[in-house]
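Student: got a predicted model here, sequence first, then my questions.
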Amino acid sequence: MSAPLGSALAQRVVDRISPTLHHNVNVMDAAGLIIASRDASRIGTLHAGAREAAATGKPVVIRPSAERDGMRAGVNCPIELDGAVVGVVGLTGAPDVVMPLADVVVLTIRLLLERDREMDSTALREARDRELLARLVNGGSPSVSLERDLAKGSPSLPGPWRLAAVLDRSSAGPPAHRLPVRSGPVGDLVSRSGRYRSASFQGALWILLAAHDAGALSAAASDSGSVLLLGDTCTGTESLQSSARSLGLLVARPEILPPASAVLHLRELSAELAVACMPRETAGHLAARIADLTDTQRTTLSAFLDAGGSFSEVSRVLYAHRNTIIQRLDRIAEVTQLNPRNAHQALTLRLGLVAARA
C-alpha cells in the first residue's frame, strides 16, 4: 500500500535542501496541487506540469519557450512508491541542470516515506503485541479470539506456547512504577531475532514464544542482571491464560522470588505463588515462624529444602560437614518447633522462608 505524501514531510524536505540550491523547489501531491514550496505564495495552487507528470508517471520538462500559466522552465519528476505515483517534485531552472537535482529530491522523499511507513508498521505491531499480552496477563479474553490472535500476526505462533516475564533486579518500587525492562542481552535478543511477541508493561518485559524456543532466552538472561520467569508449556489457550495470571502474581511481588537465580521456572515456584496469593497478615504469620533463626540457619534450611533432604548435597553446596548440617537442623527444629525432616512441617518452613523475603 502506497503511503500518502503529506505537506509536513514535503515542506521539511524543501526547507532542508533549499539553502543549498539556487533553484526554487516545489513538491506537489498526486493531483498536481503544490503542497510545499520555497515560495509560500504558490502553496495550494495547481501545477499543470505536475498533474501531467503524476498522470503519466514520467518526468515533464518545461523549456523556457514553453513557460505559461504560472509554469516556469524546469522539470517535474514523479515520486513513485509501490508502483503508484504519490507526488511530484518540481525544480525551476535549466532542465539539463536541475534534472539530476530533482532525482536526488525524489529519492530523498521516497526514502523518508518508506521510513515513516516502516515506523508506522513497527508501532502498529508493538501495539498489537502489547494488547495481546495484556489480555493474557490480566485475563478477560475469550479463548477462541485469543487463539486466533496468537496464530496471526508476526511472527505466527500456532502453539504450543510459553510465556515469560523479564524483571530487572536493580529496579526499585512496585511493578507499576518501575521502568519497563528493555535493555541488556534479553532485550537485544528479542529485538533482533523476530521470533517472539513482546511488550513492556507493569514493570516487566513480557515475551510470548514457541515452547521449544526457550533456550536462547534463558542463555541471554543468564548473561544479564535480569531475572527470567518462564511459564509452563501450554498446548491450549486456557492453560496459557492460567500460566500468564500466575506469572502476573509473581511479577507483582518480585521481593518474594529466590534471590540468586537468573532463570526461574513457574513449576518450581509453588511456594512463592502461594505466598503471593495470601493476605499480608497470613504471610506475616508464616514469616514469624522463622523470625528467630540466624542467617546461617536460614541458609542451611533453604539449602536442605532445595536439596530434597539430601545431606550430601547440602554439604556440597555449603561446604559443611554432615554432622554440622545435622546439628543446625536440630537447632532449627528446636527454635521453630517445626522439623525440617517432616514433609508437612517442612512445607510450613518453606512458606515461612518465602514470606520472610517480603
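Tutor: That came through fine. Bear in mind that the values here come from a model prediction, so they are computed numbers and not experimental data.
Student: drop to CA atoms for contacts and neighbour counts, all remaining ones
Tutor: Will do.
Student: neighbours around Thr294, how many?
Tutor: Here the count is done by other CA atoms under 10 Å, and Thr294 has 11 residues near it.
Student: work out for me the element Val89 sits within.
Tutor: strand 84-92 (DSSP states H and E).
Student: could you do Glu80 as well?
Tutor: According to DSSP H and E, Glu80 maps onto strand 74-81.
Student: how many other residues sit next to the closest residue in space to Arg253 that isn't next to it in sequence?
Tutor: Take Arg253 and drop its neighbours on the chain: the residue closest to it by CA to CA, 6 or more residues apart in numbering is Ala276, 6.5 Å away. When neighbours are counted by other CA under 10 Å, Ala276 registers 23.
Student: follow-up on the earlier one: summarise which helices and strands the strand holding Val89 is packed against.
Tutor: strand 25-29, helix 48-56, strand 74-81, helix 95-138 (3 or more CA pairs under 8 Å, 6 or more residues apart in numbering; DSSP states H and E).
Student: mind checking which of the ones you listed is nearest Phe201?
Tutor: Phe201 sits nearest to helix 95-138 of all the helices and strands packed on strand 84-92, at 8.0 Å, using CA to CA.
Student: how far off centre is the closest one?
Tutor: 19 Å (CA atoms, centre = their mean, to the nearest Å).
Student: which other residues reach the next helix or strand after it?
Tutor: Tracing the chain C-terminally past helix 95-138 and defining elements by DSSP H and E, one meets helix 143-151 next. Helix 143-151 is contacted by residues Leu132, Ser156, Leu157, Pro158, Thr237, Glu238 when judged by CA atoms under 8 Å, 6 or more residues apart in numbering.
Student: ends of stretch 199-219, what's the gap?
Tutor: Stretch 199-219 has an end-to-end distance of 20 Å (CA to CA, to the nearest Å).
Student: put this beside the first:
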Amino acid sequence: MEEHEPIRLSSDLAQKVVDTIAPTINRHVNIMNFHGTIIASSDQTRIGSHHESSLEAIRDNRIVDVDRADVEAGTQPGVNAPLMLNEQLCGVVGVTGAPHEVRPLANLIALTVQLLLAQEREHGRSNRRETEARDLLSALLAGITDTELIARRLAAHRLRAPWCLELWIPHEPQPDLRQQHAIDGQRTSWVYLSGGYWRLRTSFASSAAASVAPRDKYLGSSHAANAAQLLSEAEVLRVLSRHPRLVPGRDSRVMWSPEVAVAIARTPERNLDSMAELAASVNAEQARTLLVIASANSMLEAAEFLHIHRNTLVQRIDRVSQLTGIDIRHSAQFLRLQHSIYASIALGRLHIF
C-alpha cells in the first residue's frame, strides 16, 4: 500500500482559524502539525513549541485527554482531537480546560476547524513553500522521522546534498528574518521553532553567519551528505537550542567547544549543579581565560587573543589553580574544569557566550 504524505497546514491559515474560533468558545486553542509542533495558538508564546500529547492523537487517530499540565512535554490540561482534510490525517487541534468540560466540544471544534481549513486553505506559492519548510524543519527537529521521508521532502524543495542546517537566536527581535523567502534549489525560508530561527540550505548557498550581530547566537551544522547525516546534525543543534546560554555569539565562537557544549546540553539538569561546583569560585574573567587557553594553539596565542601579557596569563592560571585545586597542565583535570564551567554557563551562573 502506498504511503501518503500528510497534508501540510499553513501556519497563517491555522492562526486565522484559531483567531476565529477561540473567542467563540472562550478557551485557549492550539493547532499542531503532523509532527506535533504548535503552528497556531491563542497563546502566542506557545507557537513553535513541541506538543507531546498531540503525537499520541496522531499515532492512534483518536481524541486524547490530558488531565495534568506537563511543562517539559509542552502540554496543559485539555483535549486533543485529530484533524482530517481530504480524508487524510494532517494534524491536531487542542482545547485547554478540564477534559470532562471540553471533551463534549472536541468533535464539534475539530469539525469546525476542519471546515474552516478546507474553505480557506491558501494556495499561494510562497505560503506553500513556507509551510513545506516548516514541515521539513519540524520533522528534522522532532527527531522521529525516517530518512526516506526526509529525502522526499528535500527533493520537493529541490535541495541537493550536501546540506547545512542553520540556527539563529537573535539578541533583539528580527522581523526581517521572516521576510527572507526561500530560494528554489538553494535554501528554505527562515522558520521560527523552539525559541530560534531555523533554515536549511545547500552547501553552495551563502551562509547567514556574515549577517549575525555580535550579540546574536548562531550555529551552522557540519555539511551533511545524506539524510541520515542531516538528521544527526539536526539532533545536535536541537539539543543545543534547548540551552541557548551554551550557544556562542559571533565574537565568542573562537573559545567555544562544540564537544563540551553538546555534552553539557545532554546532561540531565539535576546533575548540572554537582558538575558546576568545581567552577563555583571561578569568576567570568577567569573562566573566559581558561576557555581561550583550551582553544588556543599556545599560551602566547592565548595571551595575544586576551590582549594581556604572558606573565599576566600565568598569574591567572596560578590563581585558578589555588581556587580549584586543578592543574590545567593535566588534560583530564583541565577537561573536567571545562565541563564545570560549561555547566555553570548552562545554569546562568557564568555569562561567557
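Tutor: It's in. Worth saying up front: this structure is predicted, and the values here are computed from it rather than measured.
Student: after superposition, what is the TM-score?
Tutor: Scored against TM-score structural alignment, normalised by the length of the second structure, the superposed chains reach a TM-score of 0.58; 225 aligned residues with a CA RMSD of 2.7 Å.
Student: quick one on the thing from earlier: alignment lookup: the residue nearest to Arg253 of the first structure to the second structure.
Tutor: Residue correspondence to the second structure (TM-score structural alignment): Ala276 of the first structure is matched to Ala265.
Student: enumerate every residue touching the residue nearest the centre of the first structure.
Tutor: Taking CA atoms, centre = their mean, the centroid of the first structure lies closest to Ala199, which sits 3.5 Å from it. Residues in contact with Ala199 of the first structure (CA under 8 Å, 6+ apart) are Glu126, Asp129, Arg130, Leu133, Leu205, Trp206, Ile207.
Student: how close does the last one sit to Ser191 of the first structure?
Tutor: Noted for Ile207 of the first structure: a distance of 11 Å to Ser191 of the first structure, by CA to CA.
Student: looking at these two, which one has more neighbours?
Tutor: More crowded of Ile207 of the first structure and Ser191, by other CA under 10 Å: Ile207, with 23 against 15.
Student: are we agreed that the more buried one is in a strand?
Tutor: Yes. Read with DSSP: H, G, I helix; E, B strand; the rest coil, Ile207 of the first structure is one of the residues of a strand.
Student: now do the contacts for it.
Tutor: Contacts of Ile207 of the first structure by CA under 8 Å, 6+ apart are Leu163, Ala164, Ala165, Val166, Tyr196, Arg197, Ser198, Ala199.
Student: in the second structure, which of those residues still touch?
Tutor: Here is what carries over to the second structure from these, by both residues aligned by TM-score structural alignment, their matches' CA atoms under 8 Å: Leu163, Ala164, Ala165, Tyr196, Arg197, Ser198, Ala199.
Student: give the equivalent position in the second structure for the third one.
Tutor: What it means is Ala165 of the first structure. In the second structure, Ala165 of the first structure lands on Leu167 (TM-score structural alignment).
Student: number of residues surrounding its match?
Tutor: So Leu167 of the second structure, with other CA under 10 Å, has 27 neighbours.
Student: so it touches Trp198, yeah?
Tutor: Yes. Leu167 of the second structure is within contact range of Trp198, at 4.8 Å (criterion: CA atoms under 8 Å).
Student: name the element the residue of the second structure most remote from its centre belongs to?
Tutor: Distance from the centre of the second structure peaks at Asn311, with 42.2 Å (CA atoms, centre = their mean). Using DSSP H and E, Asn311 of the second structure sits in helix 310-324.
Student: now do that helix: which range of the first structure does it align onto?
Tutor: Aligned by TM-score structural alignment, helix 310-324 of the second structure falls on residues 322-336 of the first structure.
Student: ok now do the closest residue to Pro214 of the second structure other than its chain neighbours, which residues does it touch?
Tutor: Closest residue in space to Pro214 of the second structure, ignoring its immediate chain neighbours: Arg250 at 5.1 Å, by CA to CA, 6+ apart. Neighbouring residues of Arg250 of the second structure by CA under 8 Å, 6+ apart: Val212, Ala213, Pro214, Arg215, Asp216, Lys217, Tyr218.
Student: show me what the fifth one aligns to in the first structure.
Tutor: When the first structure is aligned by TM-score structural alignment, Asp216 of the second structure is paired with Ser226.
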